[in-house]
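Q: Any chance you can model this:
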Amino acid sequence: MKLLARTSLTLLIVVFALLGPQSASAEPSADSTMKPPRVTADAAVLVDVETGHVLFAKNERQRKDPASLTKVMTAIVALEAGRPGDVVTVSERAARFGRGSVIDLRAGEKITLENLLKAALIMSANDSTIAIAEHVAGDYDLFVRWMNLKARQLGAHDTRFMNTHGFTHPNHYSTAADLAEITRYALRIPQFAALVRTREITVYWRDSDRKRTIRNTNRLLRSDFEGIDGVKTGTTSAAGHCLIASATRDGRRVLAVVLHSDGRYLDARRLLTYGFALEPVEVATRGDQITRLLVREGVRPDVIVVPAETVRLYIPEAQLPALEKEVRLKKTLEAPIAPGEKLGEMAFRINGRLLGQVDLTAGYRVARKPWYTRLR
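A: Sure, this is the predicted structure:
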């Protein structure tokens, strides 16, 4: 384990210290755990899902055609603005849409919003996204506007949607970085997270015996990659092969986005493997003295300030010089001070993004002077 050199801190209230093949089972190269991986994708990014910190990037801000990765946002808006149990009556427009992957909706038939979302996220059914949009917003174009508003809210400023399914349009685009942020948000929605890790499921229609078993288009879910739990594929002639993939190990989740890849599954495996191979960097050690603070009316003149817990962050070695420590301390202290009493906090950031924080506490007790000695 790596240990950052301790940095002396002044008694400021805020201190900044700068410190090709499509096989889902193909094994990453042996050196993928030793250094940043090589990927075939035109654009790619690897992020820590909890913090959003970028662990690897390649053209991550370059606008690209997202293909069916668009359906991640379609699902977000549907789950937030609709009710999964709603019964949807399929329109003529949804039934007529026969391009690409479809679940063969028929005009006038009834199906729940939940089953439409299964079709959209698991088998990437394009016709289901039209039925979703028309039901949830009452108007297809209004639903697409909601998708764009939500993208802005999430900070995806290099993203613009023109439809719900991802078919190519000159003004329909996103970036690997934006898609990572959108997907991080989506994974916080329990229904979304459950669907994108589902390998196979049956879609049922209402008021009929019709049903259909569908399989997830994400081959990684049926591979031997440990911890894989989502998310979505996308393919068009313009976008090429695209993939958002996530995996969780020992409570830590990482997310890879690859756009226009010659081998999306191998690219994703290499990125995820690299993310899990990173060694944690210890940036704060429980009980280590950070500084001292003056204490008024105490039997001791000051008290040491220590982290309440040890903090370890997963950061590539090349990013360590950009790590910032921000320390906030109470302006004045007056006895008595209890051991472990919170005196401030320390945060860790790279490029302004919060990666972790810890309370700063008193290292020992400082009793108050007897009343008669204070009369002087």
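Q: all contacts plus neighbour counts: C-alpha atoms, from now on.
A: OK.
Q: where do the helices sit along this protein?
A: For the chain, applying DSSP state H gives helices covering 71-81, 92-96, 113-122, 126-137, 140-153, 176-186, 190-196, 264-277.
Q: ok, and what's touching the fourth one?
A: Put plainly, it is helix 126-137. Residues from elsewhere that reach helix 126-137, judged by Cα atoms under 8 Å, 6 or more residues apart in numbering: 71, 74, 78, 81-82, 88-91, 93-95, 97-105, 113, 116-117, 119-120, 139-140, 143-144, 164-165.
Q: For Ile244, which residues are in contact?
A: Ile244 touches Leu69, Ala180, Gly230, Val231, Lys232, Thr233, Leu255, Ala256, Val257, Val258, Ala268, counting by Cα under 8 Å, 6+ apart.
Q: Most neighbours among those residues, please name it.
A: Tallying neighbours with other Cα atoms under 10 Å puts Val258 at the head of the contacts of Ile244, with 34 neighbours.
Q: Next, format the helices of the chain as a markdown table and append distance to Ala43.
A: Formatted as a markdown table, the helices of the chain follow (distance: least, Cα to Cα, whole Å):
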| stretch | distance to Ala43 |
| --- | --- |
| helix 71-81 | 18 |
| helix 92-96 | 32 |
| helix 113-122 | 22 |
| helix 126-137 | 24 |
| helix 140-153 | 19 |
| helix 176-186 | 6 |
| helix 190-196 | 22 |
| helix 264-277 | 11 |
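Q: Please generate a structure for the following sequence too, so the two can be compared:
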Amino acid sequence: MLLLAGLAAEAAPPEPANLHLASVNAAVALAGNDELLYDKNADRVVPIASVTKLMTALVVLRSGQPLDEWLTFLPRHREAPNNAYTRIRQGSELRRRDIIRIALMSSENFAAYTLARHFPGGYDGFVASMNATARELGMTSTTFVDPTGLSPLNRATAADLVRLVNAALEYPEIGEFSTTGYFTARFRKPRYDLAYGNTNVLVHRDSWGVGLSKTGYLSEAGRCLVMVSGMADQQVVTVLLDSFGTRSPLGDAGRVKRWLTTGSSGQVAGAAKAYEQRRNAAYASSADVEHAAVN
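A: Next up is the predicted model:
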């Protein structure tokens, strides 16, 4: 990564004004470097939906808990903040490594919840560890209240998420699990299988060389995509938050890649621009309300 950063330093980066994205908030950086090549509202604190699960996986792996241990899917001890549909049967068991895998690649919420329930200190201890890890990484504008991302109160900035991604890159398992294309989870007690697919279609395209991936969606957060991929012969962190439509993050990823390669990204659709205007107005209104409450 240091070599890549050195190579990048030899050439002037593309002009940021030539990158146009549909995502309302975004950040682009070289992998292993927290300095941003591109910043679009990158310091705005916003809901991050299931991008949260990157921190969930990081906390588990940093704890050193055995990945081959079988964990039981316990009934929820509190109601989920949003719809938490799952095909997993309560009381069944799966190895911790496979629970992390389906939480990352397929955004399985019950899997992320289960990882927290089996953490030293329990669920509340896990959430506390998520926030402590964020502070340790310098994610000064980040707050977590649950391990799944179902709560819109899980909030961060695009710049903070670059720091999270770079920390996650230190654990090869996160890259492997999050970019698994398809996986069959084999449960026991009772024995049954469930097939999972990756929520990011770009992991199936060799030309992208995706090394880490996480998608997310809540109505409050919009469509989100955090990814490390090969662009212009470099490994690049792309953080896209609050995108318009299911295909918008993918289109934005393509625009970032084109910008790094040619210096120009092309334009975004009018509908996406209108969405951005509405969302920026909503963020401004929310900020005014919060400011008034403080004062």
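Q: sorry, back to before: out of the helices of the first structure, nearest to Arg353 of the first structure?
A: Set against Arg353 of the first structure and scored by Cα to Cα, the helices of the first structure come closest in helix 176-186, at 12.7 Å.
Q: residue range for that closest one in the second structure?
A: Mapping helix 176-186 of the first structure onto the second structure (TM-score structural alignment) gives residues 158-168.
Q: Following superposition onto the first structure, what is the mean distance for the matching stretch?
A: Compared with the first structure after the fit, stretch 158-168 of the second structure shows a mean deviation of 0.7 Å (mean Cα distance after the TM-score superposition for the first structure).
Q: Touching that stretch from outside, list them.
A: In contact with stretch 158-168 of the second structure (Cα under 8 Å, 6+ apart) are residues 25-29, 31-34, 36, 41-44, 54-55, 58, 134, 137-142, 174-175, 237-241.
Q: From the structure, what's the count of residues near Ala195 of the second structure?
A: Ala195 of the second structure, neighbours per other Cα under 10 Å, totals 11.
Q: Map it across to the first structure for me.
A: Under TM-score structural alignment, Ala195 of the second structure pairs with Thr213 in the first structure.
Q: For the residue lying closest to its match once chain neighbours are set aside, give me its contacts.
A: Excluding its sequence neighbours, the residue lying closest to Thr213 of the first structure (Cα to Cα, 6 or more residues apart in numbering) is Thr202, at 4.0 Å. By Cα under 8 Å, 6+ apart, the contact set of Thr202 of the first structure is Lys211, Arg212, Thr213, Ile214.
Q: farthest-separated two in those residues?
A: Longest span within those, Cα to Cα: Lys211 and Ile214, 9.8 Å.
Q: Now the common contact residues for the two.
A: Thr202, Val203.
Q: Those two: which is more packed in?
A: Ile214 (17 against 11).
Q: Surely that one is in contact with Ala125?
A: No - proximity of Ile214 of the first structure to Ala125 does not meet the contact threshold set by Cα atoms under 8 Å, at 10.2 Å.
Q: where do the contact lists of the two overlap?
A: Ala119.
Q: need the contact list for the residue most central in space within the second structure.
A: The residue lying closest to the centre of the second structure (Cα atoms, centre = their mean) is Val51, at 2.7 Å. By Cα under 8 Å, 6+ apart, Val51 of the second structure lies in contact with Gly149, Lys214, Thr215, Gly216, Cys224, Leu225, Val226.
Q: Pretty sure the fifth one sits against Ser243.
A: Yes - assessed by Cα under 8 Å, Cys224 of the second structure is found in contact with Ser243 at 6.3 Å.
Q: what residues are shared contacts of the two?
A: Contact criterion Cα under 8 Å, 6+ apart; residues shared by Cys224 of the second structure and Ser243: Pro249.
Q: What does the residue nearest to Thr213 of the first structure correspond to in the second structure?
A: Using TM-score structural alignment, Thr202 of the first structure lines up with Thr184 in the second structure.
Q: Now Asn216 of the first structure: closest residue in space that isn't a chain neighbour?
A: Closest to Asn216 of the first structure by Cα to Cα, 6+ apart is Ile122, at 4.5 Å.
Q: any idea how far the one you found lies from Val136 of the first structure?
A: From Ile122 of the first structure across to Val136 of the first structure, the span is 20 Å (Cα to Cα, to the nearest Å).
Q: go on, Val281 of the first structure?
A: 46 Å.
Q: The aligned partner of Phe73 of the second structure in the first structure and Gly263 of the first structure: what is the separation?
A: With TM-score structural alignment as the matching criterion, the partner of Phe73 of the second structure in the first structure is Val90. Val90 of the first structure sits at a distance of 36 Å from Gly263 of the first structure (criterion: Cα to Cα).
Q: cool, and Arg312 of the first structure?
A: 33 Å.
Q: Compare those two (neighbour count), which wins?
A: Per other Cα under 10 Å, whichever of Arg312 of the first structure and Gly263 has more neighbours is Gly263, with 21 against 18.
Q: Next up, the contacts around the aligned residue in the second structure for Lys232 of the first structure.
A: Mapped onto the second structure by TM-score structural alignment, Lys232 of the first structure lines up with Lys214. With contacts defined as Cα under 8 Å, 6+ apart, Lys214 of the second structure is in contact with Ser50, Val51, Lys53, Leu54, Leu104, Met105, Ser178, Thr199, Asn200, Leu225, Val226, Met227.
Q: same thing but at 6 Å, please
A: Listed by Cα atoms under 6 Å, 6 or more residues apart in numbering, the contact partners of Lys214 of the second structure are Val51, Leu225, Val226.
Q: and the gap between Arg44 of the second structure and Pro147 of the second structure?
A: According to Cα to Cα, Arg44 of the second structure and Pro147 of the second structure sit 21 Å apart.
Q: Please say which of those two ends up with more neighbours.
A: Pro147 (30 against 18).
Q: what about the counterpart of the more buried one in the first structure, distance to Tyr140 of the first structure?
A: In the first structure, Pro147 of the second structure lines up with Thr164, judged by TM-score structural alignment. Distance of Thr164 of the first structure to Tyr140 of the first structure, computed by Cα to Cα: 9 Å.
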